[in-house]
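[1] Please work out how this folds:
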Amino acid sequence: MARSVLITGGNRGIGLAVAQAFARQGDRVAVTHRGSGAPAGLLGVKCDVTDPPQVDAAFAEAEAAHGPVEVLVSNAGVTDDALLLRMPEERFTRVLDTNLTGAYRVCRRAVSGMLRRRWGRIVLVSSVAALSGTTGQANYAASKAGMVGLARSLARELGGRGITVNVVAPGLVMTDMARTVSAARRAEMLAGVPLGRHAEPDDVAGPVRWLASDEARYITGAVLPVDGGLGMGH
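    So this is what the prediction gives:
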């Protein structure tokens, strides 16, 4: 049965691959963007996840077109790298506001409808950086680690109402964001990947889609590494 799916930051990179995976199986898919629009076959809803009124408006638009959101994938995120002593507070808090507080905002908006239906699937897109840390990414790693605590707390709160909340933690995925990382840093990361290659966005889309499927109905509060073995689950 087709479901109403909303993916934040679903107009490119990992989010787009996830959106297309859900669309291919017949789900009704909406993706948020900040003005660039959405590819054909997907409903684009403009939304900056740091702005609560825009979050509410995006959900309302998606719900009007597709019905109440049944599957939420919180994927929108930013980086703003710097070593700690060169990272002013506003750069730290901006990344947390987008990546972590943004996830809180969209989860809170989605959950009210899921509770009424006693069913829902939430997947948060974190990062291997949440588990291992990354030099120059204290803000990004902290925001992604916070998503794990958020997901596990919500898993406990919502499990009794048929709602699962899980996390995927990708490693190096070849997206526009990854291409901003220096070649030397990418080579350093790849040296620690047992599978010997970076991921493509589709490598992440499959696990996200699976976590939202009936096959994963007894999984909640889990962190699924999608990193080629880089973190070995940690």
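
[2] going forward, measure contacts between C-alpha atoms and count neighbours the same way
    OK.

[3] State which strand of the protein is the longest.
    strand 163-170 (DSSP state E).

[4] can you give me how far the following helix or strand past that one is from the chain middle?
    Note on strand 163-170: by DSSP states H and E, the next helix or strand toward the C-terminus is helix 183-191. Relative to the centre of its chain, helix 183-191 is centred 23 Å away, using C-alpha atoms, centre = their mean, to the nearest Å.

[5] What of stretch 201-220?
    Worked out by C-alpha atoms, centre = their mean, stretch 201-220 lies 12 Å from the chain centre.

[6] Can you get me a residue count around residue 85?
    With neighbours defined by other C-alpha atoms under 10 Å, the count for residue 85 comes to 7.

[7] what's the distance between it and residue 127?
    Distance, residue 85 to residue 127, by C-alpha to C-alpha, to the nearest Å: 23 Å.

[8] helices or strands next to the longest strand of the chain in the packing?
    Judged by 3 or more C-alpha pairs under 8 Å, 6 or more residues apart in numbering; DSSP states H and E, the packing partners of strand 163-170 are strand 120-125, helix 138-158, helix 201-211, strand 223-226.

[9] tilt between that strand and helix 138-158?
    160 degrees (axes from the mean of the first three to the mean of the last three C-alpha atoms, to 10 degrees).

[10] report the angle between the axes of strand 163-170 and helix 201-211?
    Angle of strand 163-170 versus helix 201-211, following the same axes, to 10 degrees, is 160 degrees.

[11] here's the other one to compare against:
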Amino acid sequence: MSATAVPRRALVTGGSGELGGAICHALAAGGYHVIVHANQSLPRAEAVVAAIRAAGGNAQATAFDVTDAEVAHAALDGLLSGGPIHAVINNAGIHDDGPMAGMSAEQWHRVIDVSLHGFFNVTQPLLLPMARVRFGRIVSVSSVAAQLGNRGQTNYAAAKAALHGASKSLAREMASRGITVNVVAPGVITGRMIGEDFPPERIREIVPAQRAGTPEEVAALVAFLCSEAAGYINGQVIGVNGGMG
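    Sure, this is the predicted structure:
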């Protein structure tokens, strides 16, 4: 994009969180106008927008429930009225951990609803508009748990692993339209998500790099995959995990 061109627009679901916020900042630094999504907490999304604008970038905030197809479609219709959305980063996801033997149906469905059904509800309405402009970048944020498994996370691993198959299939469907579809699978990343489950000694034990990654390291890959330079990278699942697998 030239300096005078209208910026391409990117929607980041879960953009108000730690990893989502880092992704929003990286995309804005790469020239995108970033739509920062939150589920309910619009003020958190607006805080990310304010920080991006303070750094000289372009951004706006939105809030809607990705698990509600009708609500998501209405929100996307509103966003599309302002022009095409050229990139979508499916970063929204939740944990509700527990061994499967004691897991409730609600725990199972809630996690899958956000990560997997949210992926469909947000991505599907954007495909034809992307195809019309012959450019699209779809990146879904998965997890090393989807690749290796993790005790207490059958629901989370199932939801994220499903994104791998969906993304590989969608990449084949949309590649001729200039649209790429990839998955980024982070490992142990600093922030609230790792909590007390990963003290430093545990991280040194399970991560060959012997440290946790940072949200910025994941965001850098996402931003690259959304760039012009990444146009021939398609249908891939790329780990950001310090060598875990």
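
[12] List the TM-score for the superposed pair.
    Scored against TM-score structural alignment, normalised by the length of the first structure, the superposed chains reach a TM-score of 0.92; 228 aligned residues with a C-alpha RMSD of 1.5 Å.

[13] re earlier: equivalent range in the second structure for the longest strand of the first structure?
    Alignment of strand 163-170 of the first structure against the second structure: residues 179-186, by TM-score structural alignment.

[14] gap between residue 245 of the second structure and residue 207 of the second structure?
    Using C-alpha to C-alpha, one gets 9 Å for the distance from residue 245 of the second structure to residue 207 of the second structure.

[15] Of the two, which one has the most company?
    Counted by other C-alpha under 10 Å, residue 245 of the second structure and residue 207 do not tie: residue 207 has more neighbours, with 18 against 12.

[16] what do we get in the first structure for the more buried one?
    Counting by TM-score structural alignment, the partner of residue 207 of the second structure is residue 193.

[17] Could you do residue 35 of the second structure as well?
    In the first structure, residue 35 of the second structure lands on residue 30 (TM-score structural alignment).

[18] a strand runs through its match, doesn't it?
    Yes: according to DSSP: H, G, I helix; E, B strand; the rest coil, residue 30 of the first structure belongs to a strand.

[19] burial measure for it, as a count.
    Counted with other C-alpha under 10 Å, residue 30 of the first structure comes out at 30.

[20] Next: residue 76 of the second structure.
    20.

[21] and what of the one 4 residues further on?
    In terms of burial, residue 80 of the second structure registers 15 neighbours under the definition other C-alpha under 10 Å.

[22] Excluding sequence neighbours, find me the nearest residue to residue 59 of the second structure.
    residue 34 (4.5 Å; C-alpha to C-alpha, 6 or more residues apart in numbering).

[23] can you pull the contacts of the one you found?
    By C-alpha atoms under 8 Å, 6 or more residues apart in numbering, the residues touching residue 34 of the second structure are 9, 10, 11, 12, 24, 27, 28, 58, 59, 60.

[24] OK, contacts around the corresponding residue of the first structure for the fourth one?
    To tie it back to what came earlier, the one meant is residue 12 of the second structure. By TM-score structural alignment, residue 12 of the second structure lines up with residue 7 in the first structure. Counting by C-alpha under 8 Å, 6+ apart, residue 7 of the first structure touches 15, 18, 19, 29, 30, 31, 32, 72, 73, 74, 75.

[25] now residue 75 of the first structure
    7, 8, 9, 10, 14, 15, 124, 125, 126.

[26] Buried ones among those residues?
    7, 8, 9, 10, 14, 15, 124, 125, 126 (16 or more other C-alpha atoms under 10 Å).

[27] so how far is residue 14 of the second structure from the nearest residue to residue 115 of the second structure once chain neighbours are set aside?
    Spatially, and ignoring its direct neighbours in sequence, residue 115 of the second structure is nearest to residue 93 (5.0 Å; C-alpha to C-alpha, 6+ apart). Separation of residue 93 of the second structure from residue 14 of the second structure (C-alpha to C-alpha) stands at 7 Å.

[28] What lines up with residue 225 of the second structure in the first structure?
    So, by TM-score structural alignment, residue 225 of the second structure is matched to residue 211.

[29] tell me, how many neighbours does its match end up with?
    Residue 211 of the first structure: 24 neighbours (other C-alpha under 10 Å).

[30] contacting residues for it?
    Applying C-alpha under 8 Å, 6+ apart to residue 211 of the first structure gives the contacts 121, 123, 166, 217, 219.

[31] For those residues, could you give me CSV that also reports neighbour count and distance to residue 153 of the first structure?
    CSV is the format used below for those (neighbours: other C-alpha atoms under 10 Å; distance: C-alpha to C-alpha, whole Å):
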residue, neighbour count, distance to residue 153 of the first structure
121, 25, 15
123, 27, 13
166, 26, 11
217, 14, 18
219, 15, 14
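
[32] Many thanks, I have nothing further to ask.
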